[in-house]
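Colleague: dropping a prediction and its sequence here:
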Amino acid sequence: MIIATAGHVDHGKTTLVKALTGIDTDRLKEEKQRGMTIEPGYAYADFGCEEPLAFVDVPGHERFVRNMLAGVAAIDFALLIIAADDGPMPQTVEHLAILQLLGVQRGAVALTKTDRVAPERVNEVAVQIATLLSTTPMQDARVFPVVATTGKGVQALRNHLADAAASIPRVAMAGNFRMAIDRSFTLSGAGLVVTGAVTSGRLRVDEEVVVSPQGETLRVRSIHQHNRPTDVASAGRRCALNLAGSSLKRISVERGDWLVAAAAHAPTERLDVRLVVHASCPSSIEHWTPVHVHIGAAVVNARVAILGANSVEPGQSSFAQLVLDRSISAMHGDRFILRDQSARRTIGGGRVVDPFGIHRGRAKPERIAQLSAMERATASEALDALLAICPDGVSLQPFAQAWNLTPDEQTVLRERHAMICFHDRDVLVGIAAQRWTAMRGQLTKVLREWHQSEPTSVGPTDAALAAQMQFQRMPTAWRAACKALCDDGLVVRQGVSLRLKEHQPVLSALDALLLEQISLLLSRAGLRPPIVGELARELDMNQATLVEFLERVSRMGHLVRVAKNRYFLPETLDKLAGIAAQLAVESPTGRFDAASFRDRSSIGRNLTIEVLEFMDHARITHFSGGSRKMLD
């Protein structure tokens, strides 16, 4: 169990920790001289539990709240310390607000310096404490009168902490490894050592770990967990890791950084959050308010974008996006604290809902609905809710990263849900099985109706099919469902047209004869069909009459108009697309350029450009950066 002190300056936090553990947590010369804690201090003690209890002694002075926040980023139990002579003071109230906003549920109160006051004063302060805690999760916390300098009452507090440690639920070893670094120093003969609380997963000696958000990889030379050497760093414990690696010459590992498994390294600058404005905040938080965000052991400047409103009143909550001024590492569920621009007052806090906030459309109703789904208690419940409201499916990799799921956890999650998975370019998307079945049924229904109304047509193009279904462009999931129908043999793609397997277009006798003659000429020409003028001369036809016919049969899908004066047989276009696909497969990058396509197809430079631009428009290929890649 990790226990953090909290309370006003000079109320005896460090003295009490020493009485409980025998360790003086003030290690800095300046702290000794001033008699005041400046940096968080750490102590470990054996209370007869399964493993030592970890204590984090935080500064109480208002000037060092930033340091205090670094110490309480990941704790299990709060020890609120209040001096009997002073009673609750301003930093007592602020520290209590911080603990509440961080979601700390368990705690106790140490009423110190009781030897300096009369018994009546002890009772008076006890009443003040009960009032102070009455609206917080610590309202049932026990109060222990103590005199840390003599040891009076300390044993009762030790017993209570041991009982609390025995009853605290074990932290599940779920998720990828993450540890918030709150201290970094160099030891002679060992090198770099960092300490912090492990929030998820586990890490073993000799494994690699990523410093996030920098992205550099280091190796773990040794581990101390709750001040004992061990081979494994586990969630719910404070650990010290001795790190090594050549990248230490390039980066500085500091408080506020994270050590994470490679899969959990996903820096972000936009956090979609559930924001809670504390009741003690003197005014509402307005849209685009500048703040200091404390998350993990880091502090970063940010702006608050309120989603769906212009402000949030004290005591109220809302979805918001924190727009950070630099990248940080964060995951769903991470707690944060907001302080005002002057860093003098705690004004709110909350939890990260989606660490990968979007820039455009962040306040649209559909995005708010997605955030509501992401707020569910478990990843399984959140995925269920998202599948129900996302008609185009859920991108599974960003979801898995947001929830910090390991590969095995992702596999189990997919197996538990009735969903179909497909790839959209390089992204794995999941869609509810019921919705997928309905989409396939709707596609075949629309194609059947098309064939009935256009019996001479091969079938609609993708664009025509989208228009028929009242889409401006065929959405990702619908394209995937259409491809699946083709893969299953129920739908045939003929050139750029789609038709049901059983459909055969019927032309008039004259049109069929002319199309047969044209098809013969185009077939003889191979991959480089003649232009319209050449076709007219071969057929001894008026060019305008031929163009009208070519336009009509290309709209039916019998031919494909690739350029203004050039038509292809669907099978010829298929062969050219096959050349492009082969070039992409042979390329290490999966991309190819126009020159390699020209050389492989031997159709010449100008026609190569026309063909490739047509394939871009038809979403067979995608052009960017001077080269192309194949689309599904």
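Modeller: Looks like it came in fine.

Colleague: C-alpha only now, for contacts and for neighbours.
Modeller: Will do.

Colleague: buried residues, stretch 440-453. List them.
Modeller: 440, 443, 444, 447, 448, 450, 451 (16 or more other Cα atoms under 10 Å).

Colleague: the fifth one sits in which helix or strand?
Modeller: For residue 448, the enclosing helix or strand under DSSP states H and E is helix 433-453.

Colleague: that older thread, quick one: the buried residues of stretch 440-453 as a markdown table, columns for distance to residue 184 too.
Modeller: Output for the buried residues of stretch 440-453, formatted as a markdown table (distance: Cα to Cα, whole Å):
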| residue | distance to residue 184 |
| --- | --- |
| 440 | 57 |
| 443 | 59 |
| 444 | 62 |
| 447 | 65 |
| 448 | 68 |
| 450 | 68 |
| 451 | 71 |
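
Colleague: against which helices or strands is the following helix or strand past the helix holding residue 448 packed?
Modeller: Sequence order places helix 462-468 as the next helix or strand after helix 433-453, per DSSP H and E. Other elements packing on helix 462-468 under the criterion 3 or more Cα pairs under 8 Å, 6 or more residues apart in numbering; DSSP states H and E are helix 433-453.

Colleague: before we go on, here's another structure to hold up against the first:
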Amino acid sequence: MKHLILGTAGHVDHGKTALVRALTGVDTDRLEEEKKRGITIVLGFAEMELPGGIQVGIVDVPGHERFVNQMLAGVGGVDMIMLVVAADEGVMPQTREHFDICRLLNVRKGLTVITKTDLVDTEWLALVQQDVEGLIEGTFLEGRPVCPVSAKTGDGMGALKKSLAEIAGEVEDRDSRGILRLPVDRVFTMKGFGTVITGTLLSGNVKNGEAVEILPGGLQARVRGMQVHSKSVEEALAGQRTALNLQGVEKESIRRGDTVTVPGLLTPTYMVDAVVTLLPDVEKPLKNRSLIRFYIGASRGVGNIVHLDREQLMPEEQGYAQIRLREPVVAMGGDRFILRSVSENRTIGGGEILDPQPRKHKTSDPSVVPSLEVLKEGSPEEKAVVFLRHAGFSGMDLAGFRCRLPLAKGTAKKILQRLRERGEAVTLLADTLHLLHMDHLKKIEKKTLSVLTGYHRSKPLEPGIPKAELASRLSTMIGEKVFPSILNHLSRGGKVIVEENRVRLPEHKVCLTSEEEEAARKIEALYKEAGLAPPYSRKLSGELGLEESLVAEILRHLVERKSLTHIQGDLFMDTKALEAGREKVRAVLEGEGEISVAGMRELLGLTRKYLIPLLEYFDGIGFTARKGDVRVLR
């Protein structure tokens, strides 16, 4: 069964609510003040089934200019509109503003309804029809039905329903495989149920019992029940008017404009890159950094518009801009928005979001506009490349791409895999399909090789730089999470050699000078002769007349060669002597099961100065374990 949302649009008191009542039998004016004044103040909702089994949710919006905020909250998720014009008044200011808003939001389907035909004669009706045709000329409503009706007498209602069914059949289904997004347009409590929110399910689906997140506040909740078209269901799909009974949140913590979504996927933003259009009847240009009111989905905020390709936007012009907001909003690439002036409180333009998570641009950066042109006109693959470039050294995972490109998960995966196959990107983390643009990898590679070259030059006797130190030196470029993947990629490509816990250049070899070789032989012989009671390394410099730094490097070199073993601090021992002592201890423990400190001292002939560090070393490598006052084999 097909589901879609139909919205009304038109001037105050032009019969929108009466028309909805005639179509559905539902009076969408719920408030006492609405009934008293005879005008709609807040959003009203109804539903109907059109021929062909098409389920239609209807959003009835206020027509008064004071309630345009309400209108904008309701029209954001509609699939088609009924532009309503009263026969006794014709096209009025809010008719034009509502129609402008629908076009700016890229509504592409709909029809025009001339109401209250029972109040005028045929000659006057013909004049109003001409007025309407002048308004819709050159727009998506040109050539679509213009239906004269009387909600009072019922004249024309049958033809209207038939036309609605024909146009509804042309509306494409929304993507229920996309990311769950339900902008909240109402929130209330029901006795015995708790918090209930309503909205139009823009994309994705939601099921009973699922965990959800409410943004921008980051509230966590669970769906305990839901209704679509006033009927309880187990699952709601994109394109349906949906009411969710939420568990775990209070009504007061949710407000209109919040978005119900999948936990941990979308990120609220204070900035968006966009293509912006200024309406032709705006009286003055929109200057750089002008204060504007920003409307997206059911939310609104205030911010500044920063033009990226000009100093000011003239009426009827289109340009690229970054909108910097004072409060966060939830947005995705392709979302439409409306701009209204702060001073005059009127609609001045709108546009399409190209990047919902941009970096803060400098207007002098020559790469900004070409990138935005690709995001506006390019293919999904071309857009993915731009986003990957913008992600910098951090790269971007599948979830990040889907927040910027409104694609089904499978489609997005295929696009990213093609980028990888073409050599434009490499995989950092396979489980989340976390990619890095090849240009950024080359920069990381260049930095890594520079660090290694410098390290080898300053410490030629070391076999390589410790991994932890290399990660620290690259931390301004790449995070700890992706460092192993970067290192693995460079290693597979033969750029670096990873040996145990160190990294080196392939050409690096530890080569001692003749003087260093002589010093190493002396140190090695000294430790060999001393056995398990060697000098502490801090004394070697003075005894041998060598620089402390050189002694330290030679000791590290001898450890790497496995001639010496580092026990702790500045205590090293001859490896063969250490192994011989270890075998003595093993023989005793295998025969007697345990050995005391005194027994160990007698067995190895050591003073406490050497015995205690040696015991701790044996414990540390898992050879022995302390059990009370004795040692046993681990």
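Modeller: Done, it's in. Remember, predicted model here, so these are calculated numbers, not experimental data.

Colleague: mind checking the TM-score on these two?
Modeller: Once superposed, the chains reach a TM-score of 0.74 (TM-score structural alignment, normalised by the length of the first structure), with 551 aligned residues with a Cα RMSD of 4.6 Å.

Colleague: hang on, the earlier thing: quick one: which two of the buried residues of stretch 440-453 of the first structure are the most distant?
Modeller: Greatest spacing in these, by Cα to Cα: 440 and 451 (16.8 Å).

Colleague: all helices of the stretch 101-250 of the first structure, in order?
Modeller: 119-133, 154-167 (DSSP state H, counting those that start in this stretch).

Colleague: which residues in the second structure does the shortest one align to?
Modeller: Mapped onto the second structure with TM-score structural alignment as the criterion, helix 154-167 of the first structure occupies residues 157-170.

Colleague: please apply the same query to the longest one.
Modeller: Taking TM-score structural alignment as the measure, the second structure aligns residues 122-136 with helix 119-133 of the first structure.

Colleague: buried stuff in that stretch?
Modeller: Those would be 124, 125, 128, 129, 132, 133, 135, 136, for stretch 122-136 of the second structure by 16+ other Cα under 10 Å.

Colleague: and which of those residues is nearest residue 433 of the second structure?
Modeller: Nearest member of these to residue 433 of the second structure, counting by Cα to Cα, is residue 136, at 46.8 Å.

Colleague: surely that closest one touches residue 142?
Modeller: Yes: if you go by Cα atoms under 8 Å, residue 136 of the second structure and residue 142 touch, sitting 5.4 Å apart.

Colleague: on that earlier part again, the match of helix 119-133 of the first structure against the first structure, how far on average?
Modeller: Here stretch 122-136 of the second structure, set against the first structure after superposition, deviates by a mean of 2.6 Å using mean Cα distance after the TM-score superposition for the first structure.

Colleague: just how off-centre is that stretch within its chain?
Modeller: Centre-to-centre, stretch 122-136 of the second structure and its host chain are 48 Å apart (Cα atoms, centre = their mean, to the nearest Å).

Colleague: which one of the buried residues of stretch 122-136 of the second structure is nearest residue 55 of the second structure?
Modeller: After measuring these against residue 55 of the second structure - Cα to Cα - the closest member comes out as residue 136, at 27.0 Å.

Colleague: quick one: contacts for the closest one?
Modeller: residue 142 (Cα atoms under 8 Å, 6 or more residues apart in numbering).

Colleague: count the neighbours of residue 414 of the second structure for me.
Modeller: If you count neighbours by other Cα atoms under 10 Å, residue 414 of the second structure ends up with 12.

Colleague: an error on my part: the question was meant for residue 329 of the first structure.
Modeller: Neighbours around residue 329 of the first structure, by other Cα under 10 Å: 25.

Colleague: centre-most residue in the first structure?
Modeller: residue 402 (2.9 Å; Cα atoms, centre = their mean).

Colleague: count the residues that sit near residue 505 of the first structure.
Modeller: Neighbours of residue 505 of the first structure (other Cα under 10 Å): 15.

Colleague: neighbours around the closest residue to it other than its chain neighbours, how many?
Modeller: Using Cα to Cα, 6 or more residues apart in numbering and skipping the chain neighbours, the partner closest in space to residue 505 of the first structure is residue 456 (4.6 Å). Residues within reach of residue 456 of the first structure, counting by other Cα under 10 Å, total 17.

Colleague: my guess is residue 456 of the first structure meets residue 511, correct?
Modeller: No: the criterion here is Cα under 8 Å, and residue 456 of the first structure misses it with residue 511 at 10.1 Å.

Colleague: one step back: for the residue nearest to the centre of the first structure, give me its contacts.
Modeller: 331, 332, 354, 355, 356.

Colleague: please give the element, helix or strand, for the second one.
Modeller: Taking DSSP H and E as the criterion, no element holds residue 332 of the first structure; it sits outside all helices and strands.

Colleague: hang on, the earlier thing: quick one: which of the helices of the stretch 101-250 of the first structure is nearest residue 503 of the first structure?
Modeller: helix 154-167 (69.6 Å).

Colleague: how near is residue 432 of the second structure to residue 387 of the second structure?
Modeller: Per Cα to Cα, to the nearest Å, residue 432 of the second structure is found 16 Å from residue 387 of the second structure.

Colleague: between the two, which has more neighbouring residues?
Modeller: Taking neighbours as other Cα under 10 Å, residue 432 of the second structure and residue 387 compare with residue 387 leading, 23 against 13.

Colleague: so where does the more buried one fall, helix or strand?
Modeller: Assigned by DSSP H and E, residue 387 of the second structure falls in helix 380-390.

Colleague: tell me roughly how far that helix lies from the first structure on average.
Modeller: Mean for helix 380-390 of the second structure is 4.5 Å (mean Cα distance after the TM-score superposition for the first structure).
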